[in-house]
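A.B. asks: I'll drop the sequence and a predicted model, then ask my questions.
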Amino acid sequence: MLDHVGFAVTDYKTSKAFYEKALLPLGIGLVMEVTPEQTGGDAHAGFGEGRKPYFWIGTGAKPKGGQHVAFAAADRKSVDAFYTAAIAAGGRDNGKPGLRPIYHPDYYGAFVLDPDGNNIEAVCHNPA
C-alpha cells in the first residue's frame, strides 16, 4: 500500500491554488507546506485529511506531465463536485463525470488535466 505520492510542478503557486480548490469537494485539503529554507531549496505542499498528507506537489524536479492519480470519492455527487471545482480552478477537461463500465459496472469517474498536464481523477466505486 502506498503512503504518499508527489508530482513536480512548473508553477508552485498556481498548482497549489488549483489543488486547494479542486480537492476540496473530496474532503482533501492542504495539510502542510515545507519551505525552501527547510529543504535546502525546494518548496512542497502536502494535501490530505487531518494531519496526514498523502499527495504532494513541489518544485525542484522538472515536471514531466502525463502522470495520473485518482482520488477516492465517497459518492458520485462528490465526483461531480470535484470536476466542477477543478474546471473552475483552471483545469482542462479530460473526461466528464460518468460511468466507465470497462473497469466495472459501478466505476464512476471524472478526469481533469492539472496546470502541468497531469491526469487528475476522482472516482467512486459504489452503486448509485
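C.D. replies: Noted; the coordinates are in hand.
A.B. asks: CA atoms for contacts and neighbours, from now on please.
C.D. replies: Will do.
A.B. asks: strands along the chain, start to end?
C.D. replies: Assigned strands in the chain, in chain order: 5-8, 29-34, 44-49, 52-58, 68-72, 92-99, 108-113, 119-124 (criterion: DSSP state E).
A.B. asks: how about residues contacting the longest one?
C.D. replies: Put plainly, it is strand 92-99. Strand 92-99 has contacts (CA atoms under 8 Å, 6 or more residues apart in numbering) with 79-80, 83, 87, 105-114, 119.
A.B. asks: quick check, nearest of these to Gly60?
C.D. replies: Minimum distance to Gly60 across the contacts of strand 92-99 is 17.9 Å, recorded for Asp114 (CA to CA).
A.B. asks: that closest one: neighbour count?
C.D. replies: 26 (other CA atoms under 10 Å).
A.B. asks: how long is stretch 54-70 end to end?
C.D. replies: 12 Å (CA to CA, to the nearest Å).
A.B. asks: another one to put next to it:
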Amino acid sequence: MIDHTGIVVTDLAKARRFYDAIARPLGLATASNSQESFLFGRSAQEPIPYLWIGTIRPSYWVEGSRAGLNQAHIAFIAPDKAAVDAFYEAALSAGGRDNGPPGPREGAVDYYGAFVLDPDGNNIEACVRGVAAR
C-alpha cells in the first residue's frame, strides 16, 4: 500500500485542471495545501494515500532534476471499465496526451486500463482488475 508519492510540475494551474478533470471519474478529489502545491486523493476524511503535486523542487531531489526529466508512472484504481473510459476522455479534454487507449493489456489477466501523459509527460493510468475488468 502506498502512503504517498509526489511529482513536480512546471505549471500548477495546468496540472490542477488536468488532475481536477481526472479526479471525478475515479471518485477522487484535489485539495490545495499551499500556494505551490495541491494533493490528489480520496477525501479530507480519508487523506492517505495521496499524490502531492507541486512546482517547488523537493530538497531530496538530486542536482539537475526537474519536472518531467524522470517520467513518473502512477496507476489509480478505477471502480469499473466505464470509469477508466471516463478518466481517459477527461484527461484528453484537460490537456493530457494519449499513451494507450482504454482496453485490456497483453499479458495481464482480467485487467483493463488506459494511459495518458499529463502536461509534464508523467504517465498516468487508471485501471480495474478482476471481474469488473471483463
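C.D. replies: Done, it's in. Treat the numbers as computed from the prediction; the structure is a model and nothing was measured.
A.B. asks: coming back round to it: are any of the contacts of strand 92-99 of the first structure buried, and which?
C.D. replies: Neighbour-count burial (16 or more other CA atoms under 10 Å) applied to these gives 79-80, 83, 87, 106-114, 119.
A.B. asks: if we can go back for a sec, can you put the strands of the first structure in TSV and add distance to Ala17 of the first structure?
C.D. replies: Output for these, formatted as TSV (distance: least, CA to CA, whole Å):
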stretch	distance to Ala17 of the first structure
strand 5-8	15
strand 29-34	10
strand 44-49	10
strand 52-58	11
strand 68-72	17
strand 92-99	15
strand 108-113	14
strand 119-124	15
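A.B. asks: circling back to that earlier point, among the contacts of strand 92-99 of the first structure, which two are most distant?
C.D. replies: Pro105 and Asp114 (27.1 Å).
A.B. asks: gap between whatever residue of the first structure lines up with Asp3 of the second structure and Pro53 of the first structure?
C.D. replies: In the first structure, the residue paired with Asp3 of the second structure is Asp3, using TM-score structural alignment. Taking CA to CA as the measure, Asp3 of the first structure falls 9 Å from Pro53 of the first structure.
A.B. asks: same thing with Thr14 of the first structure?
C.D. replies: Applying CA to CA to Thr14 of the first structure and Pro53 of the first structure gives a distance of 19 Å.
A.B. asks: and these two? which has more neighbours close in?
C.D. replies: Taking other CA under 10 Å, Thr14 of the first structure and Pro53 do not tie; Pro53 has more neighbours (20 against 14).
A.B. asks: which residues touch the more buried one?
C.D. replies: Shown in contact with Pro53 of the first structure (CA under 8 Å, 6+ apart): His4, Leu30, Val31, Met32, Gly46, Phe47.
A.B. asks: in JSON lines: those residues, plus neighbour count.
C.D. replies: Shown next, in JSON lines, are these (neighbours: other CA atoms under 10 Å):
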{"residue": "His4", "neighbour count": "13"}
{"residue": "Leu30", "neighbour count": "23"}
{"residue": "Val31", "neighbour count": "17"}
{"residue": "Met32", "neighbour count": "15"}
{"residue": "Gly46", "neighbour count": "23"}
{"residue": "Phe47", "neighbour count": "24"}
